[in-house]
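Q: Mind looking at a prediction? Sequence and model below.
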Amino acid sequence: MTESLWSGAELDLDAYLRRIGYDGSLRPTFDTLRALHRGHLAAIPFENLEIVLGRSVPLDVPTIQAKLVGQSRGGYCFEHNLLFAAVLERLGYSVTGLASRVRMGSDQRRATTHMLLRVDIAGEDWLADVGFGGDGPLEPIPLRTGVELRHGGWTFDLLEEAPGVFLLRSHRPDGWFDLHAFTLEPRYPVDYGLFNYYTSTHPQSPFTPRVIVQRNGPDVRRTLVGQELRTERPEGTVQRRDVPADELPTVLAKVFGIELDAQDARSIRDRHR
């Protein structure tokens, strides 16, 4: 029996498929991967509310599934992509974990803190990443350079900017925008545990001081960072408005599909103030 690296056997696959609204083929093909990738992003938001509430972020599959599948909640990159890796492993895909340095337009060298997946389908490698948030790709990206890809209204490409170092970019009205850079060094759950501890606890992490919630679709991206709610469309139009603390639980529910119980709603309002 093949060793389970991503704990796919611990997954309630039927519950996951219901959560993302998928009832198609489960054969480990590219078409299935693409449909699962899009369905996951459409159904499960990106959010850091557990961190803002002062809680730990466990990365075992049963805990991730209880939150992202069993509740109307989301998570951040490690939760999303570890859950997705378990799904893909369960379906028979060959999955390798990778890690990247997030740039988001900056040329500053940052720590390796983002998780993504490499999926081998019949000898062709694809990048799957359902956990990058609002600026990430909607579909798997072929692991080859020099190809521009359209996902809904958004455009992406992949460069090899140095030997063995790949850069994923998105195109914006003012030009190409660097998202993150990665190598093909395999990473394992124990690595993500270390990255997760830093990202969820360090005072200089972008996720510890403020609410960050994102939802990415083919024609619109919605992002809440701190008190600013931003709505962006592919042609470059951006709408911004402030979200006062008392309105936050309603915005989380109506805009992002995140339902909090009464105690968490009070706590997140207090932190948001």
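A: Nice, thanks for sending it over.
Q: all contacts plus neighbour counts: C-alpha atoms, from now on.
A: Fine.
Q: V255 and P142, how far apart?
A: Applying Cα to Cα, to the nearest Å, the value for V255 to P142 is 31 Å.
Q: Could you do L11 as well?
A: 27 Å.
Q: cool, and L252?
A: Taking Cα to Cα, one finds L252 at 33 Å from P142.
Q: and the comparison structure, right after this:
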Amino acid sequence: MSDLNVLFRKRIGFPEEELTFEKLDELLVRTAEKIPFENLCIMENRTRGLSNEIVMDKILLQNEGGLCYELNYILYLFLQENGFDTSLVRGVVFNQMKQEWSKTGKTHVANLVQHNGKFFLVDTGFGGNLPLKPVPLSGETVSSATGDFRVEPVKNEHGDYLVHIKLNHKDQDWKIGYVFDSMDHVKSVEELEEIQTIIKEHPESAFNKRPLITKLTSKGNMTLTTDSFTEWEDGQEKKKGMDEKTFKEYKRMYFGL
């Protein structure tokens, strides 16, 4: 096995065995539970250029998390190492508060995996909205511990497939997650660097305003900001206020950061 293959499996606690398509569910759950979605590098102004080595160092050696362009990129490299036919695609997130497409443009990155002649969305970089399973591009609903998900073809200026989400204990109705372009593949790591720059500098970016850390747990999920720590367990929400000292303690205690 390559270093990346060994280190990724070690980070998420996945056994050294053949990775089949049927085992992607388990892989995605373990990834979501072990690698947090977080923007600390951006908030602390310590981003680096992106490369295989830099992303491996950050996530697999320094045991940090990252945003979609890092989390789905390291997953992309791992899937390729294990013989999967996968590509990175770009999409535009729907802003639920403003009910409009994000003005940061195509800054969401996800994996598109081809298996037995069919395509599936595989996303481990969408915060607390993770499907935890490959989602077919056929409109079929996929259900997991986090909720229901489906991907449908659409005619949209930003892409040709729409991701719908209905989170358990949170959403009564379907909501739009993002739209992606199945033909707009990321062709080089320089594209990911451009996305990182937009996320870091754009005035409408959701990730350059305050620290955000979230990850899945066996009973729900937990989210930490400088204002609060929110924990969902079996559909019940518990929330606690934060100060600077407690934020640092919780960051280390619950997320290993």
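A: Perfect, thanks for sending it. This one's a predicted model, so the numbers in the text were calculated from it and none came from an experiment.
Q: Any idea what the TM-score is?
A: Between these two chains, after superposing, the TM-score reads 0.87 (TM-score structural alignment, normalised by the length of structure 2); 247 aligned residues with a Cα RMSD of 2.2 Å.
Q: And the strands in the stretch 151-257 of structure 2, which stretches?
A: 159-167, 175-185, 212-217, 220-225, 228-233, 236-241 (DSSP state E, counting those that start in this stretch).
Q: Oh, that last question was meant for the stretch 1-150 of structure 1, not what I typed.
A: So, for the stretch 1-150 of structure 1 - with DSSP E, counting those that start in this stretch - the strands run 46-47, 94-102, 112-121, 124-128, 141-142, 149-151.
Q: And L184 of structure 1, what's its match in structure 2?
A: Here L184 of structure 1 is matched to S182 in structure 2, going by TM-score structural alignment.
Q: what's the neighbour count on D234 of structure 2?
A: D234 of structure 2 has 12 neighbours, counted by other Cα atoms under 10 Å.
Q: my read: it touches N221, true?
A: No - here D234 of structure 2 does not reach N221: they are 9.5 Å apart, not a contact under Cα atoms under 8 Å.
Q: Check the contact lists of those two and give me the overlap.
A: The contact sets of D234 of structure 2 and N221 do not overlap (Cα atoms under 8 Å, 6 or more residues apart in numbering).
Q: Put together JSON lines for the strands of the stretch 1-150 of structure 1, with distance to F78 of structure 1 on each row.
A: Below are the strands of the stretch 1-150 of structure 1 laid out as JSON lines (distance: least, Cα to Cα, whole Å):
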{"stretch": "strand 46-47", "distance to F78 of structure 1": "11"}
{"stretch": "strand 94-102", "distance to F78 of structure 1": "10"}
{"stretch": "strand 112-121", "distance to F78 of structure 1": "6"}
{"stretch": "strand 124-128", "distance to F78 of structure 1": "13"}
{"stretch": "strand 141-142", "distance to F78 of structure 1": "19"}
{"stretch": "strand 149-151", "distance to F78 of structure 1": "23"}
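Q: for those, which one sits closest to H202 of structure 1?
A: strand 112-121 (11.8 Å; Cα to Cα).
Q: In structure 2, what stretch matches that closest one?
A: The aligned range for strand 112-121 of structure 1 is 106-115, by TM-score structural alignment.
Q: Would you mind confirming that the match of L184 of structure 1 is in contact with L162?
A: No - taking contacts as Cα under 8 Å, S182 of structure 2 lies outside contact range of L162: 10.4 Å.
Q: Not counting its neighbours along the chain, what's nearest the residue nearest the centre of structure 1?
A: Nearest to the mean C-alpha position of structure 1, by Cα atoms, centre = their mean, lies G131 at 1.0 Å. In this structure, G131 of structure 1 finds its nearest non-sequential neighbour in C77, 4.0 Å apart by Cα to Cα, 6 or more residues apart in numbering.
Q: ok, the counterpart of F14 of structure 2 in structure 1 - contacts?
A: Counting by TM-score structural alignment, F14 of structure 2 corresponds to Y22 in structure 1. Under the criterion of Cα under 8 Å, 6+ apart, the neighbours of Y22 of structure 1 are A35, L36, G39.
Q: preserved in structure 2, out of these?
A: Compared against structure 2 with both residues aligned by TM-score structural alignment, their matches' Cα atoms under 8 Å, the contacts of Y22 of structure 1 retain L36, G39.
Q: Redo the contacts of Y22 of structure 1 as TSV? Include neighbour count.
A: Putting the contacts of Y22 of structure 1 into TSV (neighbours: other Cα atoms under 10 Å) gives the following:
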residue	neighbour count
A35	18
L36	25
G39	19
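Q: Put together CSV for the contacts of Y22 of structure 1, with distance to Q214 of structure 1 on each row.
A: Formatted as CSV, those follow (distance: Cα to Cα, whole Å):
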residue, distance to Q214 of structure 1
A35, 20
L36, 19
G39, 15
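Q: The aligned partner of T96 of structure 1 in structure 2 and W174 of structure 2, how far apart?
A: Using TM-score structural alignment, the equivalent of T96 of structure 1 in structure 2 is S87. S87 of structure 2 sits 27 Å away from W174 of structure 2, taking Cα to Cα as the criterion.
Q: who's more crowded, the two?
A: The neighbour comparison of S87 of structure 2 against W174 (other Cα under 10 Å) goes to S87, with 21 against 14.
Q: Surely that one and N111 touch.
A: Yes - applying Cα under 8 Å as the test, S87 of structure 2 and N111 come out as touching, 5.7 Å apart.
Q: joint contacts of these two?
A: Shared contacts of S87 of structure 2 and N111 (Cα under 8 Å, 6+ apart): Y76.
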